[in-house]
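> attaching a predicted model along with its sequence, questions to come.
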Amino acid sequence: MTTTGVLFDIDDTLVDLASAMTTALGGSLVETLSPRDARRLGLGAGVPAGDDAEEYRLWRTFSEHFVQDLSGSYDDYLAGRLSFVEMRVVRLHRASALLDLAVEDDLAQRWVRRFAELAETGVTSFPDVPPMLDLLDESGIPYGAVSNNVEAFQRAKLGYAGLERIDVVVGTDTLGVTKPDPAIFHEGARLIGVEPADCWYVGDNPVVDHDGSVAAGLRGVYLNRGVSGSGSSGNSPVPGGMRLTGERTMIRSLTELPALLGLDVLRGEAEPVR
């Protein structure tokens, strides 16, 4: 019986959510903002035109604040202080306030529906994901996903990204807890049939994903793709307020994961960082 398994985070680990959100933000705002405000952001047909340096700077400021959730709205959602829709509207208002843009509430409600359509159907997998899953399949290593979002929503997202083969998905509504609660990691390990100590967890958030999974008894791997992701700020502490010390196991691509798993196809080495 196989004793080693792998669990993955989904957003900005398996699927390029940040890019999908940026594109969807541009497309949905063209339908929401006044023509004058859309032009201020350098928006033409839904994406930043980039012809004017100042317009492009404003767009970058706005879009990065929204997509990277610099105000921590997603953490408020995970803590139950905001609903999912409220979280997205708050992110829009906070990013807009940076540029003195005003989005009326009725427009914001129309915007959030259109943004959801564009963002959720526009996700794609990172290029290194299908080959990694192929290798796990060939090696008989079970795998699944544990995400800080609701299960059905994340399953649909995986489907849009062409990753339907990931049939084990644990979401925030599965047990009613969020990462870094140990229970959500343990449930993922249980569902793929391995003990936590024999299960690797790969995610793009160094605190919630790496430190949280290590605190739960898994083998944490911090996937640092070198790009800013979306969603949780990573300020959520690991259980008991403990902050793990020492080195994190870091990789910059899933092509480096086989070396950690001890598979025959070795494509790189993990780099420990502090």
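Structure's in. What do you need?

> can we go C-alpha only for contacts and neighbour counts from here?
Fine.

> where do the helices sit along the chain?
Ranges of helices within the chain are 17-30, 35-40, 53-67, 73-78, 84-98, 105-121, 129-139, 151-160, 172-175, 182-192, 212-215, 257-261, based on DSSP state H.

> Throw these into a markdown table and include mean neighbour count and distance to Val6, thanks.
Listed next are those as a markdown table, based on neighbours: other C-alpha atoms under 10 Å; distance: least, C-alpha to C-alpha, whole Å:
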| stretch | mean neighbour count | distance to Val6 |
| --- | --- | --- |
| helix 17-30 | 22 | 21 |
| helix 35-40 | 16 | 44 |
| helix 53-67 | 19 | 28 |
| helix 73-78 | 21 | 24 |
| helix 84-98 | 18 | 28 |
| helix 105-121 | 16 | 25 |
| helix 129-139 | 14 | 9 |
| helix 151-160 | 18 | 17 |
| helix 172-175 | 14 | 19 |
| helix 182-192 | 21 | 8 |
| helix 212-215 | 25 | 12 |
| helix 257-261 | 18 | 9 |
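
> export those to TSV and tack on distance to Asp198?
Compiled in TSV, the helices of the chain are given as follows (distance: least, C-alpha to C-alpha, whole Å):
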stretch	distance to Asp198
helix 17-30	29
helix 35-40	51
helix 53-67	34
helix 73-78	28
helix 84-98	34
helix 105-121	33
helix 129-139	15
helix 151-160	24
helix 172-175	22
helix 182-192	9
helix 212-215	12
helix 257-261	10
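
> quick one, which of the ones you listed is nearest to Gly5?
With C-alpha to C-alpha as the criterion, Gly5 lies closest to helix 182-192 of those, at 7.0 Å.

> put this next to the previous one:
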Amino acid sequence: MPPKAILFDLDDTLWPIAPVIAAAETLLHDWLLAHAPRVAQQFSIEALRQARLAMLQQQPAYHGNLIELRRAGLLSAFEAVGEDVALVDTAVQQFLAARHRVTLYDDVLPGLAWMGQRLLVGSISNGNADLEIIGLAQHFRISIAASDFGVAKPDTSIFLAGCQALGVQPHEAVYVGDDLYFDVTGAQDAGMRAVWMNRKGSDAHLAAGVVPDAICANFDELLLWLQAQLAD
């Protein structure tokens, strides 16, 4: 059956996230140095990251709310050195402002414009990107964030909620994402077709035993695959 809807992951699917996070963490650490110097002096960017990873391992529910994980990590660091924890919220806002300074992959806007004329377009993300702030909201009928929904990918309920919000059945929808486990397996378990956006040319799906419905290196390849699906 030709698809009626397509839903997207955001980070590393529509834009590269690593340089954005690196820049945001540098900005945050500079802010800490000026406003909470004991935190900045005691905890490097890497030390804060490792503490968050340890916290995530102990409390995997944070996968559904990564900004709360960052907040919890900062709170722990502030408390450890006796800094004013009232500054934590401001610190998080500093990070969030920088986290939204993304640079789209060049193929994204033309691809979204093409799809918007033919399909219902939505997004489902475990991250903290706000499409309104980024300036992409007009391309999406619906956007679901795990932090608001209360359950994160790969739980099938968040994929089913996306389909329901667009008024389609799972088998009428395609999900596109860069992560084999959270995106491809999660969407397929919910009854959707899943496209692996494999911009790096990885063959990790072979070792993982995951069989995406399609593997695309960019939006140009995605559009070719969609054209074939829509012609069926």
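Looks like it came in fine. Because the structure is predicted, anything quoted here is derived from the model rather than measured.

> care to give me the TM-score?
Scored against TM-score structural alignment, normalised by the length of the second structure, the superposed chains reach a TM-score of 0.72; 214 aligned residues with a C-alpha RMSD of 4.0 Å.

> skip the chain neighbours and tell me the closest residue to the most centrally placed residue in the first structure.
In the first structure, the centroid-proximal residue (C-alpha atoms, centre = their mean) is Asp11; its distance is 2.5 Å. Distance criterion C-alpha to C-alpha, 6 or more residues apart in numbering; nearest residue to Asp11 of the first structure, sequence neighbours excluded, is Leu17 at 5.6 Å.

> same question, Tyr222 of the first structure
Met250 is the one closest to Tyr222 of the first structure (C-alpha to C-alpha, 6+ apart), at 4.6 Å.

> the one you found maps to what in the second structure?
Aligned counterpart of Met250 of the first structure in the second structure: Ile215 (TM-score structural alignment).

> swap in Val207 of the first structure?
Aligned by TM-score structural alignment, Val207 of the first structure pairs with Tyr181 of the second structure.

> count of residues packed around its match?
For Tyr181 of the second structure, the neighbour count with other C-alpha atoms under 10 Å is 15.

> now do the contacts for it.
Pro154 (C-alpha atoms under 8 Å, 6 or more residues apart in numbering).

> before we move on, back to that, make sure the match of Met250 of the first structure is actually in contact with Arg199.
No: shown here, Ile215 of the second structure and Arg199 do not form a contact pair, counting by C-alpha atoms under 8 Å, at 9.4 Å.

> of the two, which one has the most company?
Ile215 (20 against 15).

> now do that one against Ala208 of the second structure, distance only.
Using C-alpha to C-alpha, to the nearest Å, Ile215 of the second structure is found at 14 Å from Ala208 of the second structure.

> rewinding a little: ok, the match of Met250 of the first structure - contacts?
195-198.

> ok, Val273 of the first structure next?
Applying C-alpha under 8 Å, 6+ apart, the residues near Val273 of the first structure are 247-250.

> one more pass at 10 Å, please.
Residues near Val273 of the first structure by C-alpha atoms under 10 Å, 6 or more residues apart in numbering: 222, 246-251.

> then Ala208 of the second structure?
Listed by C-alpha under 10 Å, 6+ apart, the contact partners of Ala208 of the second structure are 180-181.

> which residue packs closest to Leu56 of the second structure, ignoring adjacent ones?
Tyr62 (6.0 Å).

> correction: the previous question concerned Ala165 of the second structure.
Ile142 (7.0 Å).

> which position in the first structure pairs with the one you found?
So, by TM-score structural alignment, Ile142 of the second structure is matched to Val168.

> my read is that that match contacts Leu191, right?
Yes: applying C-alpha atoms under 10 Å, one finds Val168 of the first structure in contact with Leu191, separated by 6.8 Å.

> hey, what's in contact with both of these two?
142-144.

> who wins on neighbours among the residues you listed?
Tyr143 (27 neighbours).

> that one matches what in the second structure?
Going residue by residue (TM-score structural alignment), Tyr143 of the first structure aligns to Val121.

> ok, the residue nearest to Leu56 of the second structure touching Gly73?
No: if you go by C-alpha under 10 Å, Tyr62 of the second structure and Gly73 don't touch, sitting 11.2 Å apart.

> shared neighbours of those two, anything?
52, 55-56.

> name the nearest residue to the residue of the second structure most remote from its centre, sequence neighbours excluded.
Centroid-distance maximum for the second structure: Gly82 at 33.1 Å, with C-alpha atoms, centre = their mean. Among residues not flanking Gly82 of the second structure along the chain, Arg38 sits closest, at 8.0 Å (C-alpha to C-alpha, 6+ apart).

> and what of Tyr105 of the second structure?
Nearest to Tyr105 of the second structure is Trp15, by C-alpha to C-alpha, 6+ apart, at 5.3 Å.
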